[in-house]
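Asker: coords please:
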Amino acid sequence: MAGYRIGVTSELRRPDGSLLFGDIGLHRLVDAGLEWELMPAVDGDVPPVELVARYDAVLAVGHLHFPRELVAAAPRLRHVARFGAGYDGIDLDGLAAEGVVVTNTPTAVRRPLAVAALTLLLAQAHRLAENHRAAVEGRWADRGRYRGAGVVGRTVGILGFGAVGAELAELLLPLGVRVVASNRSGTSPRAAELGVVMVPTERLAAESDYVVVTAALTPSSHHLVDEAFLAAMRPTAHLVNVARGGVVDQVALTAALAEGRLAGAALDVLDPEPPAADDPLLTMPDVVVTPHALCWTADFTREVSADVVQALLDVAHGRRPEHVLNPGAWDRRRG
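Answerer: A predicted model of the protein is given here:
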C-alpha cells in the first residue's frame, strides 16, 4: 500500500510534546507499508479541505467535525477512524453517500466507560467531594455531616441504554439497586436478560435516585436532559453524565443545583470543553467534575488503540472493518 497516507489529528500530542495516550501502536501501520503523520492543529471544529485532501484516512483522536461538503471536496479520503466511541460532528449519512467509511471502537470503550460511570455514581452516593473538602480543609469536626444516601435499595436510571448502559447495569445490579432505563426505541433485549425495566424518559426522571447519562449525542438527544427533565427529578436525586456535555442543558442543570432542586451532579463531560474558569459548576460543593478523561485507563488505551489501528489496516487493505458506523459507505467506498 505504498503511498497510502493517514493523518492523525493533533489532539494525540499534548502541548509539551508528549503523547496523550503514550504508544498507541502506530508502528503497525508502518510495518504494513502505510504512512502516517501528525496533522497540524486546527482552528475551529472543521479541518480545512486542503489539509484533509492530503490523506487517504484520518485517525480522529479528538472531536473534529466531518461534514459531507468537506469530504466531497477531498476525493482522496476513504476513511475516518474515531479513537473512541462518540461520533457527534461526523455526518454519517453524508459520508456514506460520498463513499467514506466511518469507524469507531465501541467494544473497547464499553467497560472502561461503564466503570467510570459507576465511579462517579459512587462518589455521589458517598458525597465524596464534600468529604474530601472537609478533610483537606481540616474540618474533621464535620465528620458525619456529609452522609451519603448509598446505593442499596436505590433506583438508578440509565438514560441511553446501549452497550455502555447495559454494561453499567450489569455492574450495578449486584450492589442491590433497582435499574430502570430508557432509549430511543423503548426496547432492549439486553434489558430483558438483565431484569432492567425499560420506562419512558419522564418516568425515569421521576423514579430515579441517580440518573446516569450514557446516550450518544445526536440532534434528537441534544439537551435531552432539559429544564423539564430536571424538574421531574427528585430534589434528593443526583445526575451523572459520562456521555457528551450537549446531552444536558448545562444552564438548566446549574440553576437546579444552585436552587436546591437537585442534590448533586458528577460530570465527566461538559458543554463547552474546557469550561470557562468562572463556571459555577467548578466550585459547587455537591458537584464532581473530571476533564472528559475518567475512562482513560491502561486497558482503555490498550484496547482502543488495537481496535482503531486494526480498522485503519482493514480499510487500507480492502477488508471490511468490524465497527462501521455508516454501512452504506462500504458499498460506495472510494479507491
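Asker: going forward, measure contacts between C-alpha atoms and count neighbours the same way
Answerer: Fine.
Asker: so how far is residue 87 from the spatially most central residue of the chain?
Answerer: In the chain, the centroid-proximal residue (Cα atoms, centre = their mean) is residue 243; its distance is 4.1 Å. Relative to residue 87, residue 243 is positioned 11 Å away (Cα to Cα, to the nearest Å).
Asker: quick one on the thing from earlier: residues contacting the closest residue to the residue nearest to the centre of the chain other than its chain neighbours?
Answerer: Nearest non-adjacent residue to residue 243, counting by Cα to Cα, 6 or more residues apart in numbering: residue 214, 4.7 Å away. The contact partners of residue 214, by Cα atoms under 8 Å, 6 or more residues apart in numbering, come to 158, 159, 160, 161, 162, 164, 165, 241, 242, 243.
Asker: same thing with residue 272?
Answerer: residue 245.
Asker: got it, and residue 243?
Answerer: 213, 214, 215, 216, 217, 269.
Asker: was I right about the last one contacting residue 245?
Answerer: Yes - using Cα atoms under 8 Å, residue 269 and residue 245 qualify as a contacting pair, with a distance of 4.8 Å.
Asker: And those two? Which one has more around it.
Answerer: Between residue 269 and residue 245, counted using other Cα atoms under 10 Å, residue 269 has the larger neighbour count: 24 against 21.
Asker: Distance check, that one against residue 174.
Answerer: Remark: distance between residue 269 and residue 174 (Cα to Cα) = 27 Å.
Asker: ditto for residue 238
Answerer: Residue 238 is 20 Å from residue 174, by Cα to Cα.
Asker: Residue 229 too?
Answerer: On the measure of Cα to Cα, residue 229 and residue 174 end up 28 Å apart.
Asker: and if you look at residue 38?
Answerer: Using Cα to Cα, residue 38 is found at 44 Å from residue 174.
Asker: one more, for comparison:
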Amino acid sequence: MRIVITDCDHETIEEELDVAAAHGVEVVQARCRSEDEVIEAARDADGILVQYAPVTDRVLEALPRLRAIGRYGVGVDTVDVDAATARRVAVSNVPDYGTEDVSDHAVALALALVRGVVQLDRGVRAGEHALTPVKPLHRVKELVFGVVGMGRIGAATAVKARALGFTVIGCDPHVPPRTEAEEGIEAVEFDALLERADVVSLHVPLDASTHHLVDDAALSRTKEGAVLVNTCRGGVVDTAAVVRALRSGRLKGAALDVFEEEPLPLDSPLVGLPNTVLTPHAAWYSEESYSELKRRTIENVVDVCAGRTPRNILNPEVLS
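Answerer: Modelled structure (predicted):
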C-alpha cells in the first residue's frame, strides 16, 4: 500500500510514519500546490493525504488507482467530493478533532473584543492609559452571543459562552429554525440573530450557500456596535465588506482567525485597523488536537485501502 502526502505544512510527519509502520504502509511526502503537481506525485498512490492542494475531477481522472483521500481537517472544500464519489474514491476528514480547541479560541477572541483586551494592551505599550478607545464596555451577562452554525464546534462554543454569562442564541443556515437547539440554546433565523447579537461567532462550513454569508447586506442588518468572530473559513466573510463596517463603526470590532487569502498579506487593510484581533489560522491547534488530526487522517485512508470502514467518511456509498 502506498500513500502520498500531497502537501502538509506541519513540522514533522512522525505521527503518520508511526501509523504507516504499524500497518506496513509506504508513505511519501510531496509539496504540491497545483493540479499537475498532485497528479505527478500521486500517480501510483493507493491513497493521498491532502491539506490545501486541489483534488479536482481532472486530478481524479488522472489517478485511476486512487482509492482514498484523507483531508487534514474538517472542511473538504479543496476536494471535489462529487467527482470522487462518481469514481468510487472514498473521502474522509476528521470532523471532531479540534472541537474543544476551536470553541476555546472563539470564546477567547470574543472576550478579547468584548473587554477591549487587545486595544488596551496596545495603548499601554504606547504609553496611553485611557479607556476612551474601548468605550463603551458592558458586562458579559448583559450581552447576547450569537452562534451561526450549530454543528459540533458551534454547539461547544454556545455552551462555553453561556457558562460565562452570555445570553446565547443560535442559527444554522443548513437547518430549519427550531424553538430550541439540543444544547438548550434558543434557535432563531439568521436575520434575527444579526439584529439581536452583540457577538456574532461564525461556525459554518464553506460551500456555495455560505460563501460571503457575511456581506454588506448582512452587516447592514447587524446590531450597531456588535463584534464579529470568525474561526471557520475565510470565504464565509466578505473581507471588503467587513473592513467597511469596521471603518464606519457599524462593527465595533472583528476577531478573525481565517482569511480569504492565507497567509494574510501584510498590506491587507485588516492589519492597519485598530479594532481587529488577528490570529494565523491557529484556532484548531493544541498539542492534543495536532496529534489526533495527523493520526486519524492517515488511519482513515489506511482503513479504506485495507478494505475496512474508516471512522470518518463523507461518501460511504463508495464502499458498498
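Asker: Can you calculate the TM-score here?
Answerer: Overlay of the two chains. TM-score (TM-score structural alignment, normalised by the length of structure 2): 0.93; 318 aligned residues with a Cα RMSD of 1.9 Å.
Asker: circling back to that earlier point, among the contacts of residue 214 of structure 1, which one lies nearest to residue 250 of structure 1?
Answerer: Of all the contacts of residue 214 of structure 1, residue 250 of structure 1 sits closest to residue 241, with 11.0 Å by Cα to Cα.
Asker: Run a quick neighbour tally on that closest one.
Answerer: Residue 241 of structure 1 has 24 nearby residues by other Cα under 10 Å.
Asker: Map it onto structure 2.
Answerer: Residue pairing (TM-score structural alignment): residue 241 of structure 1 is matched to residue 230 of structure 2.
Asker: Isn't that match up against residue 260?
Answerer: No - Residue 230 of structure 2 is beyond contact range of residue 260, at 11.4 Å (criterion: Cα under 8 Å).
Asker: rewinding a little: residue 229 and residue 174 of structure 1: which is more packed in?
Answerer: residue 229 (20 against 10).
Asker: just checking, the more buried one touches residue 203?
Answerer: No - contact between residue 229 of structure 1 and residue 203 fails when scored by Cα under 8 Å: they sit 9.6 Å apart.
Asker: Against residue 206 of structure 1, how distant is residue 55 of structure 1?
Answerer: Where residue 206 of structure 1 is concerned, residue 55 of structure 1 sits at a distance of 49 Å (Cα to Cα).
Asker: got it, and residue 191 of structure 1?
Answerer: On the measure of Cα to Cα, residue 191 of structure 1 and residue 206 of structure 1 end up 20 Å apart.
Asker: and the two? which has more neighbours close in?
Answerer: Using other Cα under 10 Å as the criterion, residue 191 of structure 1 and residue 206 rank with residue 191 on top: 21 against 17.
Asker: Number of residues surrounding the alignment partner in structure 1 of residue 46 of structure 2?
Answerer: Matched to structure 1 by TM-score structural alignment, residue 46 of structure 2 sits across from residue 56. By the criterion of other Cα under 10 Å, residue 56 of structure 1 has 24 neighbours.
Asker: Contacts only, for the nearest residue to residue 56 of structure 1 once chain neighbours are set aside.
Answerer: Leaving aside its sequence neighbours, residue 56 of structure 1 sits nearest to residue 77 (Cα to Cα, 6+ apart; 4.3 Å). Contacts for residue 77 of structure 1 were tallied using Cα under 8 Å, 6+ apart; they are 52, 53, 54, 55, 56, 57, 58, 71, 100, 334.
Asker: measure the closest residue to the first one other than its chain neighbours to residue 4 of structure 1 for me?
Answerer: Excluding the flanking residues, the one nearest residue 52 of structure 1 by Cα to Cα, 6+ apart is residue 74, at 6.4 Å. According to Cα to Cα, residue 74 of structure 1 stands 15 Å off from residue 4 of structure 1.
Asker: residues in structure 1 aligned with the top helix by length along structure 2?
Answerer: Counting residues, the longest helix in structure 2 under DSSP state H turns out to be helix 287-305. Mapping helix 287-305 of structure 2 onto structure 1 (TM-score structural alignment) gives residues 298-316.
Asker: Now residue 260 of structure 2: closest residue in space, sequence neighbours ignored.
Answerer: residue 234 (4.4 Å).
Asker: which residues in structure 1 form helices?
Answerer: 27-31, 49-52, 68-72, 92-97, 106-125, 128-136, 163-172, 189-194, 201-207, 227-232, 250-258, 298-316, 328-332.
Asker: What residues sit buried inside the second one?
Answerer: Within helix 49-52 of structure 1, the residues that qualify as buried are residue 52, counting by 16 or more other Cα atoms under 10 Å.
Asker: who does that helix touch, helix- and strand-wise?
Answerer: In terms of contacts (3 or more Cα pairs under 8 Å, 6 or more residues apart in numbering; DSSP states H and E), helix 49-52 of structure 1 is packed against helix 68-72.
Asker: after superposition, how close is the helix it packs on to structure 2?
Answerer: Compared with structure 2 after fitting, helix 68-72 of structure 1 deviates on average by 1.8 Å (mean Cα distance after the TM-score superposition for structure 1).
Asker: quick one: that helix aligns where in structure 2?
Answerer: Going by TM-score structural alignment: helix 68-72 of structure 1 matches residues 57-61.
Asker: what sits up against that stretch?
Answerer: 35, 36, 38, 39, 66, 80, 83, 84, 87.
Asker: from the contacts of residue 77 of structure 1, which single one is nearest residue 312 of structure 1?
Answerer: Nearest to residue 312 of structure 1 among the contacts of residue 77 of structure 1: residue 57, at 7.5 Å, using Cα to Cα.
Asker: if I look at that closest one, how far off is residue 329 of structure 1?
Answerer: 14 Å.
Asker: Between the two, point out the one with more neighbours.
Answerer: residue 57 (26 against 23).
Asker: How about the contacts made by that one?
Answerer: 5, 6, 7, 77, 78, 79, 80, 81, 312.
Asker: and if we set it to 6 Å?
Answerer: 6, 77, 78, 79, 80 (Cα atoms under 6 Å, 6 or more residues apart in numbering).
Asker: Check residue 178 of structure 1 too.
Answerer: Counting by Cα under 6 Å, 6+ apart, residue 178 of structure 1 has contacts residue 155.
Asker: any idea how far the counterpart of it in structure 2 is from residue 203 of structure 2?
Answerer: For residue 178 of structure 1, the aligned position in structure 2 is residue 167, judged by TM-score structural alignment. Distance of residue 167 of structure 2 to residue 203 of structure 2, given as Cα to Cα: 18 Å.
Asker: Now do stretch 183-202 of structure 2: distance to the chain's middle.
Answerer: 19 Å (Cα atoms, centre = their mean, to the nearest Å).
Asker: hang on, I meant stretch 242-252 of structure 1
Answerer: 11 Å.
Asker: Same check on stretch 306-322 of structure 1?
Answerer: Here stretch 306-322 of structure 1 is found 22 Å from its chain centre; the criterion is Cα atoms, centre = their mean.
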